[in-house]
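Chemist: Sequence and computational prediction follow.
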Amino acid sequence: MNVKISTQYTPVVDCIRSVYKTDSFIPLHEPRFLGNEKKYLNECIDSTFVSSVGKFVDEFEEKIASYTGAKYAVATSNGTSALHISLLLANVEQNDEVITQPLTFIATCNAISYCNAKPIFIDVDKDTMGMSPVALEIFLKENAEVKNQQCVNKSTGKIIKACIPMHTFGHPCRIEEIQKICKEWHIVLVEDSAESLGSFYRGQHTGTFGELGVISFNGNKIITSGGGGCILTNDEDLAKKAKHITTTAKEPHKWEYTHDMVGYNYRMPNLNAALIVAQLEQLDGFLKSKRSLAKIYKNFFQNGDIHFVTDPENAKSNYWLNSIVLKSKDQRDLFLDETNSQGIMTRPIWALMNKLPMFEKAQCGDLTNSEWLEERVVNIPSSVIL
């Protein structure tokens, strides 16, 4: 039992406790295993096919492609590996540049670094917390030119090969507008949809606007395979190459081990796929619960000085992590201290990527919105309500 402490944000604590009906510690987001998880795991174990070959891997790829509307899906060991392979498929090479947003999880920039490429940071929109198409277009017009069907950075002379917008906390960014800009500037669009399974922009699932899209199934996502991810694409050749590269680039043969390029051991194990197949069966119910929770939070915060983040225009969000925006950094820090002290897990948004030592020399556009949000955004408990 937590000792009752009266603070400025006790009403928020009381609201969250009333939702989850407990006086114990409430985590930010925990998985729910309410269906066939144990049944499918036991079936997988009994089959002895627990690594990257097995019926659950194939079933998962078919079902996630069908759900998102993508023609092809390739299961991977995690979302970061999916991003890495997607950039390789986009032909991102050493000394190339990749545009992304500074307000993102580190995995986005790590994947760029794995290719020995450099990030360029573009501002986000306040309402989506995802890449701003206006900021993207301004940066390109001021800093880039198209030469020989390639986008060239006028200040560095390097090729801007790809663009990775991220759908922050499951809220779709203005991806259709970004798609058009990337096409005009000959930049490969790779969607970081790690957090946005079940989110749609203008009726189309996130992760299907770019040449490639990525989803994560980490333990804190809406549905989980423990660790896992996938690559989405509508290009058959890219899908085949993705599956080949993630399976150590081994050429098919009954017994010989022949590899035709540098590959990666990035395939999702069948054991993890068994878990995610069971979770997929519950996705619609989880999404319904999350939207119900978001409605409770929206009603609670509507008359105060804390702003609750809701679906952006033309979008339907999965509300993976519910987010609030406070008035200032001081107010944010007080909120974090008081809620966590009372057994309610809350956390701030990520530190901006351009402030980390690995990326502090990266080229940046005007990051006014990103800096404003970094000081004010907090995530509050978002687990599916039982």
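Modeler: Noted; the coordinates are in hand.

Chemist: Every contact and neighbour count from this point should use C-alpha atoms.
Modeler: Noted.

Chemist: Look at residue 229 and say how many residues are nearby.
Modeler: Number of residues near residue 229 (other C-alpha atoms under 10 Å) recorded here: 28.

Chemist: Confirm for me that it is in contact with residue 84.
Modeler: No - using C-alpha atoms under 8 Å, residue 229 is not in contact with residue 84; the gap is 11.5 Å.

Chemist: For residue 50, grab the count of nearby residues.
Modeler: Neighbour count of residue 50, defined by other C-alpha under 10 Å: 22.

Chemist: likewise residue 150?
Modeler: Using other C-alpha under 10 Å: residue 150 sits among 15 other residues.

Chemist: For it, which non-adjacent residue is closest in space?
Modeler: The shortest distance from residue 150 to any non-neighbouring residue, by C-alpha to C-alpha, 6 or more residues apart in numbering, is to residue 186 (5.7 Å).

Chemist: my guess is the one you found meets residue 147, correct?
Modeler: No - the pair residue 186 / residue 147 is not scored as a contact, 9.6 Å apart, by C-alpha under 8 Å.

Chemist: putting a second one here so we can go through both:
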Amino acid sequence: MSRVPECSGFDVAEFVRRVQHPLTTARPLPLHEPRFSGREWEYVRDCLESGWVSSVGSYVDRFEGMIAERLGASHAVATVNGTAALHVALLLAGVETGDEVLVPALTFVATANAVRYCNATPHLVDSALDTLGIDPDRLEDYLRRIASVGPDGCVNRLTSRRIRAVVPMHVFGHPVSMDRLMEVASRWRLTVVEDAAEAMGSLYRGSPVGGLGHVGIVSFNGNKIVTCGGGGAVVTHDAELARAARHLTTTAKLPHPWRYRHDLTGFNYRLPNLNAALGCAQMEQLDGFIAAKRRLTESYAESLDDLPGVRLVTEPAGCRSIYWLNAVLVPDQDARDAVLAATHRAGLLTRPAWDPLHLLPMYADCPRDDLPIAEELFARIVCLPSGVAAPGS
């Protein structure tokens, strides 16, 4: 992705008019609303009639199988939400108290929160303009400056703490350069915990994201392409990691017909059957949802074509994105703020990118690289209405 030239005469009104063109519907129009047009009612009713509504039931097993198959993984363990999945994935990756974990500064706060849940420290790194996610080349240059590999793995020479893992997050559904990132991770002895919360169905060089790292996660929050209302999953090719994930997320209870014995500090993180039933019906429609979202992207691209100072964020080369959120880059932060105000007045519930983690008070003191691209993207991104139910999709 090339940089958008600065445009002192940026036409906010024309931008709003062009964004409205594909969206012929009543206002307000949410950023991302779900579509329930399959067998959701049938499956949820079956749960209610059978009484299997909690964390055990046939829909949980079925949903996990559908997730694993879709992501080309051997195992999926369904959780109450994506953040819980990420917390467990980090524990499975060996993250311990006092470790550091490399995370992009431009990400949803849950990526860093899950690191803190492990009593570890988020270590913030910069993004790439073409993917919006971690820049592997810049990451390796940074590690050469501040880290070394020894008997204990990768160590931050500035803090003397172990850097245990790296968490690539596929921003808005656009895949990170995973091949290059895996090379860097291997060289620096880092475990890759793949945060595909926003990318269920995206492909990197023909392979589904979420199953490309050592362990991965997906999310089924109410605003995701597939939703259970909440929900997430840990994804892995390793049978032992999957067994450990199931144990940890079920309060680490040892199997017994009636006794309640636990051998670890576990978590009540399993997804209820009721939510899994909704997820099964949604997964059956995933291909249609992706097609609808890509049609909406094409409509935006056509409508915004040749508008000075605006560029639609498109899928990286060699990737097929679900375009979970359609994002545009405008010239600068003043233009971004003017666009956000004008679109909200017009009933289009746009939003900026998340505040970068180093600008949040609880992560302001975390170790970090220089973050010029993350800061530039934050200043210039506007996310457009992108739900599968949006007209134009």
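Modeler: Now that the structure is in, tell me what you want to look at. These numbers were taken from a predicted model, which means no experiment stands behind them.

Chemist: Would you give the TM-score for this superposition?
Modeler: The TM-score (TM-score structural alignment, normalised by the length of the first structure) is 0.96; 380 aligned residues with a C-alpha RMSD of 1.3 Å.

Chemist: Which one's more surrounded, residue 186 and residue 147 of the first structure?
Modeler: More neighbours surround residue 186 than the other of residue 186 of the first structure and residue 147, with 19 against 11 (other C-alpha under 10 Å).

Chemist: so where is stretch 312-331 of the second structure in the first structure?
Modeler: Under TM-score structural alignment, stretch 312-331 of the second structure corresponds to residues 308-327 of the first structure.

Chemist: Stretch 262-270 of the second structure too?
Modeler: Alignment of stretch 262-270 of the second structure against the first structure: residues 259-267, by TM-score structural alignment.

Chemist: gap between the two ends of that stretch?
Modeler: Using C-alpha to C-alpha, to the nearest Å, one end of stretch 259-267 of the first structure lies 16 Å from the other.

Chemist: now stretch 300-315 of the second structure
Modeler: By C-alpha to C-alpha, one end of stretch 300-315 of the second structure lies 14 Å from the other end.

Chemist: Stretch 33-41 of the first structure now?
Modeler: Taking C-alpha to C-alpha, the first and last residues of stretch 33-41 of the first structure lie 12 Å apart.

Chemist: chain center to that stretch: distance?
Modeler: Counting by C-alpha atoms, centre = their mean, to the nearest Å, stretch 33-41 of the first structure is centred 25 Å from the centre of its parent chain.

Chemist: All the helices of the second structure, residue numbers only.
Modeler: 12-20, 40-50, 58-71, 82-92, 110-117, 136-146, 178-187, 239-249, 273-283, 286-304, 333-345, 372-380 (DSSP state H).

Chemist: how much space between the residue of the second structure positioned farthest from its centre and residue 233 of the second structure?
Modeler: Residue farthest from the centre of the second structure, counting by C-alpha atoms, centre = their mean, is residue 258 at 38.8 Å. Separation of residue 258 of the second structure from residue 233 of the second structure (C-alpha to C-alpha): 28 Å.

Chemist: which residues touch residue 200 of the first structure?
Modeler: Contact analysis of residue 200 of the first structure by C-alpha atoms under 8 Å, 6 or more residues apart in numbering lists 172, 206, 315, 316, 317.

Chemist: quick one: which of these is most hemmed in?
Modeler: Neighbour counts for those peak at residue 206, which has 36 neighbours (criterion: other C-alpha under 10 Å).

Chemist: To which residue of the second structure is that one aligned?
Modeler: In the second structure, the residue paired with residue 206 of the first structure according to TM-score structural alignment is residue 209.

Chemist: do the same with residue 241 of the first structure
Modeler: Aligning on TM-score structural alignment places residue 241 of the first structure opposite residue 244 in the second structure.

Chemist: Just give the nearest non-adjacent residue to its match, would you?
Modeler: Leaving aside its sequence neighbours, residue 244 of the second structure sits nearest to residue 92 (C-alpha to C-alpha, 6+ apart; 7.5 Å).

Chemist: Number of residues surrounding the aligned residue in the first structure for the one you found?
Modeler: Alignment note (TM-score structural alignment): residue 92 of the second structure maps to residue 89 of the first structure. By other C-alpha under 10 Å, 19 other residues sit near residue 89 of the first structure.

Chemist: now swap in residue 156 of the first structure and tell me
Modeler: Residues near residue 156 of the first structure, counting by other C-alpha under 10 Å, number 11.

Chemist: and if you look at residue 20 of the second structure?
Modeler: By the measure other C-alpha under 10 Å, the count of residues near residue 20 of the second structure is 18.

Chemist: next one: residue 303 of the second structure
Modeler: 17.

Chemist: excluding its backbone neighbours, what's nearest it?
Modeler: Per C-alpha to C-alpha, 6+ apart, closest to residue 303 of the second structure is residue 18, 5.6 Å.

Chemist: nearest spatial neighbour of whatever residue of the second structure lines up with residue 33 of the first structure, skipping sequence neighbours?
Modeler: With TM-score structural alignment defining the correspondence, residue 33 of the first structure maps onto residue 36 in the second structure. Among residues not flanking residue 36 of the second structure along the chain, residue 282 sits closest, at 7.5 Å (C-alpha to C-alpha, 6+ apart).

Chemist: The one you found touches residue 226, doesn't it?
Modeler: Yes - counting by C-alpha under 8 Å, residue 282 of the second structure does reach residue 226; the two are 5.5 Å apart.
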